[in-house]
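*Asks:* please work out how this folds:
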Amino acid sequence: MNLINEEITHKVFGKGNIVEHEESIITVDFNKEIKKFVYPDAFEKFITLKNENTAKTFKKLFLQRQLKEELLEKQREEEREIQMLEQARIDKMKNHKIHESSQIVFWLDEEEQENVFTEWEVFTGTVQTGKSKGEPNRATRVSLNSAALLTARGSEQPETERQILGVYMVNESYSDNIIKDGMVPSDPEFRIKLTEEEAGKMLFWNYYINKNYPHRTTWNSGKFRYFDNVWTAQILKDIIDIRTDEEEVTYAQNFLEHFCQVNALDIDNIPEVSGALKQE
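*Replies:* Take a look at the predicted model:
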């Protein structure tokens, strides 16, 4: 923008003419008194242009700059909040004692199989006996590092055919105050739904084993069981191996990395699968 010979008014020095305009400096002649100012900042704070059209152009420029600065400040504030939340999560994890079996595996009924991947939360079932009969089960071992494994089998299928349908990290809000309605919510950042073909390759009893009865493959009652941290890492690793879509593979890898981090597992030394179906 050529500003040479533009008439201006300065709040202190009065009227003058722009006699020189460099990239970031303008020079103004106030009746033989020469002054230099920062361009374009001076037009926002000290100098008024006589030419209305040029003044409108600067007004628009400053408005755009203000909006840009406000957007950048909002982004910086959001980044600060994310960093604070992440630091709070890290601090919380440092003080959290990790149980070796703090994952939860659900037996989904037919209705749940239809809506679980829409709602991305599962009900823990109700207490069957005692003073708390009829109240929601409280999955007390589920915490900051827990994942929820989703399994099912057909009514006519043997228990050995139980398939893994999906997995998600449990939302941190669950561990803050164990939710009284019995719902175990998910973290929207870490959710995996397996295709029908993939689920057929992911049999639950390849991973789960009753250490006292290693060949036993029974799940007679109960809505959920607790599951070893290492077994869940094995499952995530195998999901990566059976997937072919590059984006889905990357997503599963990020899931595994996060899971290993919050469970203090060495991602490079996950042991071989040795569940009940793997026993000779």
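*Asks:* contacts, neighbours, all on C-alpha from now
*Replies:* Noted.
*Asks:* who are the packing partners of whatever helix or strand Phe43 lives in?
*Replies:* Assigned by DSSP states H and E, Phe43 belongs to helix 41-45. Packing partners of helix 41-45 (3 or more C-alpha pairs under 8 Å, 6 or more residues apart in numbering; DSSP states H and E): helix 52-94.
*Asks:* one more, for comparison:
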Amino acid sequence: MLENLKLSPQSQAVFHIDPEQHETVFSSWTVFTGCYLSGYSKGEPRIPERLQPNSMCLLTELPKGGPEAERRIVGAFMVEDDFIGSRCTDGVIQAHPAHRIQLPSERQPLFWPYVIKEPEKQRWGKTAFKYMSNRTGEKVLFDCKENTLTADEKSQAERFYRYYCKLNRLPSRIDLEAPLAANG
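*Replies:* As a prediction, this is how the structure comes out:
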């Protein structure tokens, strides 16, 4: 079923995590979609319509009082295999038990350079999450696997990356580079 899933080109989510939420998010491995800010559903949990079993939740933080250009990627996880965003009426997204990563504080890349050319002009706004393209998600995960510290973390990050690429039908750069490394 996962390999036959109809894909949307923008089925990844980027979440803003407040520094006070950091421990809770990584101990429970859940995020909240926030609430609608206006309209008929104002105050109700935001329904992540585009998220499917091929979706990743990218976790970002902004240092307290820092400019938006300093937003950093602190972790990521795939949603569970049976997650259907349109059915998520409570706004709580649980991480996949195997495909998740938390980056060490000294190895967290900046977020905005992945999506725009002028990060200093960007602003987040009041929403808990934004959608991101599948290709951008691949770039972020490929780089994040390089930001792990231990061999075990790197192995876990590579499995996550391969899983993401398989579900989103994207070529895995690890697999494309492997024959070159073996011959070189």
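*Asks:* which bit of the second structure covers the helix holding Phe43 of the first structure?
*Replies:* The aligned range for helix 41-45 of the first structure in the second structure is empty, by TM-score structural alignment.
*Asks:* now do that helix: distance to the chain's middle.
*Replies:* Relative to its chain's centre, helix 41-45 of the first structure lies at 43 Å (C-alpha atoms, centre = their mean, to the nearest Å).
*Asks:* tell me which residues in that helix are buried?
*Replies:* For helix 41-45 of the first structure, burial by neighbour count (16 or more other C-alpha atoms under 10 Å) applies to Phe43.
*Asks:* next helix or strand past it?
*Replies:* Helix 41-45 of the first structure is succeeded, C-terminally, by strand 47-49 (DSSP H and E).
*Asks:* follow-up on the earlier one: what sits up against the helix holding Phe43 of the first structure?
*Replies:* By C-alpha atoms under 8 Å, 6 or more residues apart in numbering, the surrounding residues in contact with helix 41-45 of the first structure are 49, 58-59, 62.
*Asks:* ditto for stretch 254-272 of the first structure
*Replies:* Stretch 254-272 of the first structure has contacts (C-alpha under 8 Å, 6+ apart) with 93, 98, 144-145, 190, 229-230, 233-234, 236-237.
*Asks:* what's the most distant pair in these?
*Replies:* Greatest spatial distance in these: Met93 and Lys237, 23.0 Å, computed using C-alpha to C-alpha.
*Asks:* what's Gly134 of the first structure in contact with, if anything?
*Replies:* Gly134 of the first structure neighbours (C-alpha under 8 Å, 6+ apart): 126-128.
*Asks:* in PyMOL, how would I select just the buried ones from these?
*Replies:* Command for PyMOL, covering only those of those found buried under the criterion 16+ other C-alpha under 10 Å:
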select buried, resi 126
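*Asks:* closest one to Gln253 of the first structure out of the contacts of Gly134 of the first structure, please.
*Replies:* Closest to Gln253 of the first structure out of those is Thr126 (34.7 Å), distances taken as C-alpha to C-alpha.
*Asks:* if we can go back for a sec, same list (the contacts of stretch 254-272 of the first structure) but as TSV, adding secondary structure.
*Replies:* Formatted as TSV, the contacts of stretch 254-272 of the first structure follow (DSSP: H, G, I helix; E, B strand; the rest coil):
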residue	secondary structure
Met93	helix
Ile98	coil
Leu144	coil
Asn145	coil
Phe190	strand
Asn229	helix
Val230	helix
Ala233	helix
Gln234	helix
Leu236	helix
Lys237	helix
